[in-house]
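Engineer: Below are the sequence and a predicted model; questions follow.
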Amino acid sequence: MSETKNIKEMSVEEKLRALFDLQLIDSRLDEIRNTRGELPLEVEDLKDDVIQMETRIQKVVEEAKGLEEEIKLKKEAIKNAEALIKKYTKQQDNVRNNREYDALAKEVEYQGLEIELSEKRIREFTIKIEQKNHQISESETKLAEKREHLAHKQAELETIVKDTEKEENLLIKLSTEYSEKIEARLIQAYNRIRGSVKNGLAVVPVERGASAGSFFTIPPQRQMDIAQRKKIITDEHSGRILVDLELAEEERAKMELIIKG
């Protein structure tokens, strides 16, 4: 006998019990996950912050390295200019006329200006490197603090997850198993209702003449229909599926034993 056939052969009462069981399982899962609060999102945000800070620091480090390379090039340019000055000065001793002498003098002067400009650029680059190194140092201090904060939050989250991991895994397994017992149409309705209400309660018992969590009274005749378990009845105000309190208490007791193992 196939699983599909089993689902179709379920009585309305069996469907109501399965739906309420699923609700109990999913509600307990909600409770477990709510104990984590905003921690998972906070951890993810901190991870993103750390990655962004690391990226920014790396960018500044690369910029500082680029400036160091520029300083090397400028020092090399100074060496080349000094060599040319030495060369042109020596050539001045062997010129044939004033025009050649003046031309060499201009070259010496030009190379001197190149040295001055390179030295100026080296001073500027050195200042910028110092600024960037200071920026890197400050950023690395902040990054270390951010990493420490992240590690603390991760440890906090891991402790909470570890404490409830066994139960959560069991509940996930049970949720899947109970969902498979129920026909697709009802599961779709159940999930739709769960997604539309704040507390995730799609199946609720009738308590004190009203659906749980509601102030709207259910007429006596409708309460009798719910207690008979002959058809799926929903709350006209919230859209939740309604079950009678006796059924709810029986299933709560049963599921408590199953979950506790």
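Structural biologist: Perfect, thanks for sending it.

Engineer: Please count neighbours and contacts with C-alpha atoms only from this point.
Structural biologist: Fine.

Engineer: What segments of the chain are strands?
Structural biologist: 203-207, 210-211, 233-234, 241-243 (DSSP state E).

Engineer: Report the distance from the third one to the chain centre.
Structural biologist: What that stands for is strand 233-234. Remark: strand 233-234 is offset 39 Å from the chain centroid, using C-alpha atoms, centre = their mean, to the nearest Å.

Engineer: Output the contacting helices and strands for that strand.
Structural biologist: strand 241-243 (3 or more C-alpha pairs under 8 Å, 6 or more residues apart in numbering; DSSP states H and E).

Engineer: go on, the longest one?
Structural biologist: When contacts are defined as 3+ C-alpha pairs under 8 Å, 6+ apart, strand 203-207 packs onto helix 12-34, strand 241-243, helix 245-260.

Engineer: alright, now check it against this:
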Amino acid sequence: MATKSEVTVEEKLRALYDLQLIDSRIDEIRNVRGELPLEVEDLEDEVAGMDARLQKLNADLEVIENQIKERKNNIEEANVLIKKYAAQQDHVRNNREFNSLSKEVEYQELEIQLAEKNIKEFRAQIEQKNQVIEETKIRYNERSEHLKHKRDELDEILKETEKEEKSLIKESENFESSIEPRLIKAYKRIRKNVKNGLAVVAVERGASGGSFFTIPPQVQMEIAGRKKIITDEHSGRILVDPDLAKEEREKMDAMFSKLK
């Protein structure tokens, strides 16, 4: 069995081009999903945020309702004390005691007024919060429905492509492991820096695939000779000849069909 050092340049080029075809197919599948996963994630965050807001608003309402109950209890207690002080006034021995009880009654009446004012303010807050809750619920229901639609859409796409994508990722890893690390590092660097992630391209009409820069005939002959790895001086892409590209595309298309 040949070691990696004994692999010919042509075999390396074929392996690199096959890897490119696999990675490009993975890119295509992910492009079909597009921004949908991020859109679903954003909607989930938005809906969760509105749910948290509704919970807080309802908790606030409970606090306000308890404050109203507290003020009503204060009013009842104040009325009880007023009756008590009024009854005591009928049995006072002097004006000083009468005036002292009068001040207590006056104080309790002020307490009732304050409590009634508080209750009015609390009820206004309840009305305002109920309005916000109603508006938030409408928005929450709308966004939840939209989220459900987007999740269904994403699930359908994932259902159609998940199996193929997993198989392709496994194939990509297998091909990577069969190529020397130096070339894989170069491949990944180029792929990251060029348009559409195309690091290995075929010569088309005398130019690098996807480029308008003509490749000199002598260089084209060297590429066709498959004796050394040649890169495009303009884009840095690794170049392969059209015949090799055609052969590998046919081979990989057959593999892709089996993975679907």
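Structural biologist: Cool, got the structure. On a predicted model such as this, the values are computed, not experimentally measured, just so you know.

Engineer: ok, back up a step: single out the most deeply packed of the helices and strands packed on strand 203-207 of structure 1.
Structural biologist: For those, the largest average neighbour count (mean count of other C-alpha atoms under 10 Å) is found in strand 241-243, namely a mean of 26.

Engineer: State the span of structure 2 onto which it is aligned.
Structural biologist: The aligned range for strand 241-243 of structure 1 in structure 2 is 238-240, by TM-score structural alignment.

Engineer: likewise stretch 167-177 of structure 1?
Structural biologist: Residues 164-174 of structure 2 are where stretch 167-177 of structure 1 lands when matched by TM-score structural alignment.

Engineer: What of stretch 63-80 of structure 1?
Structural biologist: Stretch 63-80 of structure 1 maps onto residues 60-77 of structure 2, going by TM-score structural alignment.

Engineer: now stretch 126-141 of structure 1
Structural biologist: Matched against structure 2 by TM-score structural alignment, stretch 126-141 of structure 1 falls on residues 123-138.

Engineer: Could you do stretch 217-230 of structure 1 as well?
Structural biologist: Counting by TM-score structural alignment, stretch 217-230 of structure 1 corresponds to residues 214-227.

Engineer: Mind giving me the packing neighbours of the longest helix along structure 1?
Structural biologist: Across structure 1, the longest stretch assigned as helix under DSSP state H is helix 98-181. The contact analysis (3+ C-alpha pairs under 8 Å, 6+ apart) places helix 98-181 of structure 1 against helix 3-8, helix 12-34, helix 39-92, helix 245-260.

Engineer: Quick one: distance of the first one to the chain centre.
Structural biologist: Which is helix 3-8 of structure 1. Relative to the centre of its chain, helix 3-8 of structure 1 is centred 40 Å away, using C-alpha atoms, centre = their mean.

Engineer: Could you do the longest one as well?
Structural biologist: Helix 39-92 of structure 1 has its C-alpha centroid displaced from the chain centroid by 33 Å (C-alpha atoms, centre = their mean).

Engineer: Check stretch 107-119 of structure 2 too.
Structural biologist: Distance, centroid of stretch 107-119 of structure 2 to centroid of chain: 52 Å (C-alpha atoms, centre = their mean).

Engineer: what comes up buried for it?
Structural biologist: Using 16 or more other C-alpha atoms under 10 Å as the test for burial, stretch 107-119 of structure 2 gives Gln108, Glu109, Glu111, Ile112, Ala115, Glu116, Asn118, Ile119.

Engineer: Then stretch 97-104 of structure 1?
Structural biologist: Those would be Tyr101, Leu104, for stretch 97-104 of structure 1 by 16+ other C-alpha under 10 Å.
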